[in-house]
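1. this is a predicted model, with the sequence first.
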Amino acid sequence: MTRALNKLSAQGVKSLEAGKHSDGGGLWIFKNDGGGGKWVLRVHVHGRRREMGLGAYPRVSLREARMEAEKWRRVSQQGKDPIKQRQAAQRDAERNMHLLSDIAHDAFESRKAELKGDGKAGRWFSPLELHILPKLGKLPVSEIDQRDIRDTLAPIWHDKAETARKAMNRLGICIKHAAALGLDVDIQATEKAKALLGKQRHKAVHVPALNWRDVPAFYQSMNEGTVTELALRLLIVTAVRSAPLRFLHLDQIEGDVWTIPAEAMKGRKDATSDFRVPLSSEALAVIEQAKPFARDGFLFAGVRRGVISDATMSKYMDRRDMAERPHGFRSSFRDWVAEATNTPRDVAETCLGHVSGGAVELAYRRTDYLEQRRALMEWWARCLTLQDIAAVAMFGASK
């Protein structure tokens, strides 16, 4: 039986003339005039002959061709089509060879519509790009396990806890995306990695904020009328975030209302909802003072191009030896509302652009409390400028 199967020899194959030559057991070599050829296995499955290519000669040797032939003969003896079985195996291999970097970009593309500004700022993708892809990006996603993830994030797990948390979260989304594509991945890999890494020691550090009682003195000390001072004054008097303020365009203002586009609002659940900011008389006065510096419609233009940078106002406070940050004035405002007024929580949170409540509650609550906020922001402005006796007493400025 062995001789019947192995009719050819390695040396003999080399000297074969062009044509078809049998090695037995359905294994053939089709030689061509140049000395090369291809291996073919002929088998019968369900009464039908099938011809299966096993590779080119001499790249595939006689010995290798016999091993492949034996493997696929066993498949055909089980009543399975070896060609279809091999195709299925190839599809599985190709499906599971997707690299993490490819999956990450595909996951990002599919989520752009959910992200502010279609994710152009790069905040969603940057944790992956900086901390995951340099080490794991070239690995097939099906091969990534909890040990790989642990080793990748261990250096920053405690020292840069929030960054590591975001990177882990994004990676988990990528793995779930791969699973949705039909890839064979461990969907629990990130949770297992967290167990290996342990609880994070890092404690959240709040943005330093000026006590609300000290804000009026600081506000009034900014009297040089520079672009930076005017931007800080408007930031304080409106309690908005720095990004929409820096990109404030004059056509966003109509009367005493500034409408911030939805895509510029951080954390808004309804991406189609713009945010209206009531402008107090003091805010309108600051805007008028800033208009001569406007360029291309932007109220707070940069020195050479674009708008002022995110660090401009922070550096101003550094120069004044202040540890507090511009974003902290939102906390100052919120503390003032809580301690010095009886404003309903929903109104106070809306002033800050926060969205609170469940999906059902939000579906029924359509108001943005514009009139209530207008009165509150006017009161805040009068306190900042100490325009009435009550404000003077409240802030201890009677000295």
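-> Right, received. Where do you want to start?
2. make it CA atoms for all contacts and neighbour counts henceforth
-> Noted.
3. quick one: the strands in the chain?
-> Here the chain has its strands, by DSSP state E, at 19-24, 27-31, 37-45, 48-57, 253-254, 257-260, 275-278.
4. okay, those strands in JSON lines with distance to residue 375 next?
-> Converted to JSON lines, those look like this (distance: least, CA to CA, whole Å):
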{"stretch": "strand 19-24", "distance to residue 375": "95"}
{"stretch": "strand 27-31", "distance to residue 375": "90"}
{"stretch": "strand 37-45", "distance to residue 375": "85"}
{"stretch": "strand 48-57", "distance to residue 375": "82"}
{"stretch": "strand 253-254", "distance to residue 375": "18"}
{"stretch": "strand 257-260", "distance to residue 375": "13"}
{"stretch": "strand 275-278", "distance to residue 375": "9"}
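5. the structure to be compared is supplied as follows:
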Amino acid sequence: MKLTVKGVERALKKPGRYRDGRGLLLQVNSPTNASWVYRYERGGRERWLGLGPLSLLSLAEARDKAHEARKLLFNGIDPMEHRKAEKAARAAEPSAKLSFEEAARQYFDQHQQKWRNPKHRAQFLSTLEQYAFPVMGRVAVSQVDTPRLIAVLEQRHANYPDQRLWDAIPETANRLRGRIEQVLDWATVRGHRKGDNPARWKGHLDNVLPARGSIRKVKHHPALAYAQIPDFMAELRGREGIAARALEFLILTAARTGAVIGARRDEVDFDQKIWIVPPDRAETKISGDQPRRVPLSDRAMEILKELPIEDDNPFLFIGGKAGSGLSNMAMAELLKDMVWPSTTPDRIATVHGFRSTFKDWVSETTNYPNHVSEAALWHIVADKVEAAYRRGDLFNKRRRLMADWARYCSAPPVASAKVLPMRAAR
């Protein structure tokens, strides 16, 4: 006899199994513990398939589930094995919640011991933080595809705004590609994504990007004439925003874009007025890959002390997104908007060009030796013999040099110093 709704209620008073027919039973263990099961035979063996608790499944719903199990048997499918296969398939589905940045940091945490060199270990995340995370850090790792990967490699470089990353810094860009490839391979093995790796080179990206050996060397960066620095800096100080303060700080320290936008608060000794740049952001091999000590002028310190601070954001120059640093194009875009001519015909000044401006000022207006200004620019000493004898970082001399440079940058502006060529390119 089939069960009824009232029959189910009566069954709860006494433990046991109550048949509804065609394999469907109600298993009662206590008045508050009862569930539906489906009994069937497969390959000469009796099997029991749990359908769900009575508290969640009514009699009608239990009958529907038993009917679905019968349909599977009719088609030659074991209902219990079918359930196991579905569960395994769900477990293998990529996680849409894990972002690319989260995947990269998990990969790094699990593999960082394989990099014996601290510089190489730090470089793995720093390149991703500078170039990949701003473009696709929040994208689900399962959704990272070829167009997104190409968007990372073809973004404009801050120091070379007219060139894509792959052409401007090919070696770094290829290492970036390789690191993304490692993260995506890890995510695939971990079950967070499926399919081919969009960061693979051979037979894929080599069809759309030139080989590194065929890329022409980057030309010199258009630079502002040092005579125009007081006027330019006066205009820059009048600009509001993080990008303006970052650019002013970059000029005062003669630093590179990557070092500035990646600068963190814990790298600054506010008492000693020193900024300590890790080797991976110094972008050159000096003193055995040791951190670079950068002396900070009074104006540079003022800038840092006035910067806004965001909770859980380690960067000095915070970006538009929570927890992020300034984008690598922010200063370049600001400079394009200011439209100051360079010493290169028909070209406006570039961010990286200010290092040349600083060098020209030192060479033509001061008595500082060449090796002091080269040290301030973090350049490698070309002469190996000279390098062997000069092992210090000339810190005290560089502090005096940068203080003089800061005073020159703060000199009163000269009227009508900004003269634009008629064909100056924006």
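-> Thanks, I have the structure now. Because the structure is predicted, anything quoted here is derived from the model rather than measured.
6. can you pull the TM-score for these?
-> Once superposed, the chains reach a TM-score of 0.50 (TM-score structural alignment, normalised by the length of the first structure), with 231 aligned residues with a CA RMSD of 3.6 Å.
7. ok, which of the strands of the first structure comes nearest residue 102 of the first structure?
-> When the strands of the first structure are compared by CA to CA, strand 48-57 sits nearest residue 102 of the first structure, at 30.1 Å.
8. continuing past the helix or strand where residue 68 of the second structure lies, what's the next helix or strand?
-> Assessed by DSSP states H and E, residue 68 of the second structure sits inside helix 59-74. Using DSSP H and E, the next helix or strand after helix 59-74 of the second structure towards the C-terminus is helix 79-92.
9. list the buried ones in that following helix?
-> residue 79 (16 or more other CA atoms under 10 Å).
10. check which helices and strands the following helix or strand past it is in contact with.
-> Downstream of helix 79-92 of the second structure, the first helix or strand assigned by DSSP H and E is helix 100-111. Counting contacts by 3 or more CA pairs under 8 Å, 6 or more residues apart in numbering; DSSP states H and E, helix 100-111 of the second structure packs against helix 118-127, helix 133-136, helix 170-189.
11. export the ones you listed to a markdown table and tack on mean neighbour count?
-> Shown next, in a markdown table, are those (neighbours: other CA atoms under 10 Å):
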| stretch | mean neighbour count |
| --- | --- |
| helix 118-127 | 17 |
| helix 133-136 | 19 |
| helix 170-189 | 19 |
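12. out of those helices, which is closest to residue 64 of the second structure?
-> Among those, helix 170-189 comes nearest to residue 64 of the second structure, with 37.5 Å by CA to CA.
13. next, the angle from that closest one to helix 100-111.
-> 90 degrees (axes from the mean of the first three to the mean of the last three CA atoms, to 10 degrees).
14. what comes up buried for the very next helix or strand once past helix 170-189 of the second structure?
-> Proceeding N to C from helix 170-189 of the second structure, the next assigned helix or strand is helix 229-237, under DSSP H and E. When burial is assessed from 16+ other CA under 10 Å, helix 229-237 of the second structure yields the following buried residues: 229, 230, 231, 232, 233, 234, 236.
15. list just the nearest of these to residue 107 of the second structure.
-> Relative to residue 107 of the second structure, the closest of the buried residues of helix 229-237 of the second structure is residue 236; by CA to CA it sits at 41.2 Å.
16. which residue is the nearest non-sequential neighbour of the closest one?
-> residue 244 (6.4 Å; CA to CA, 6 or more residues apart in numbering).
17. isn't the one you found right next to residue 332, touching?
-> No. Counting by CA atoms under 8 Å, residue 244 of the second structure stays clear of residue 332, with 10.2 Å between them.
18. which residue of these two possesses the greater neighbour count?
-> Ranked by neighbour count (other CA atoms under 10 Å), residue 244 of the second structure and residue 332 place residue 332 first, with 24 against 18.
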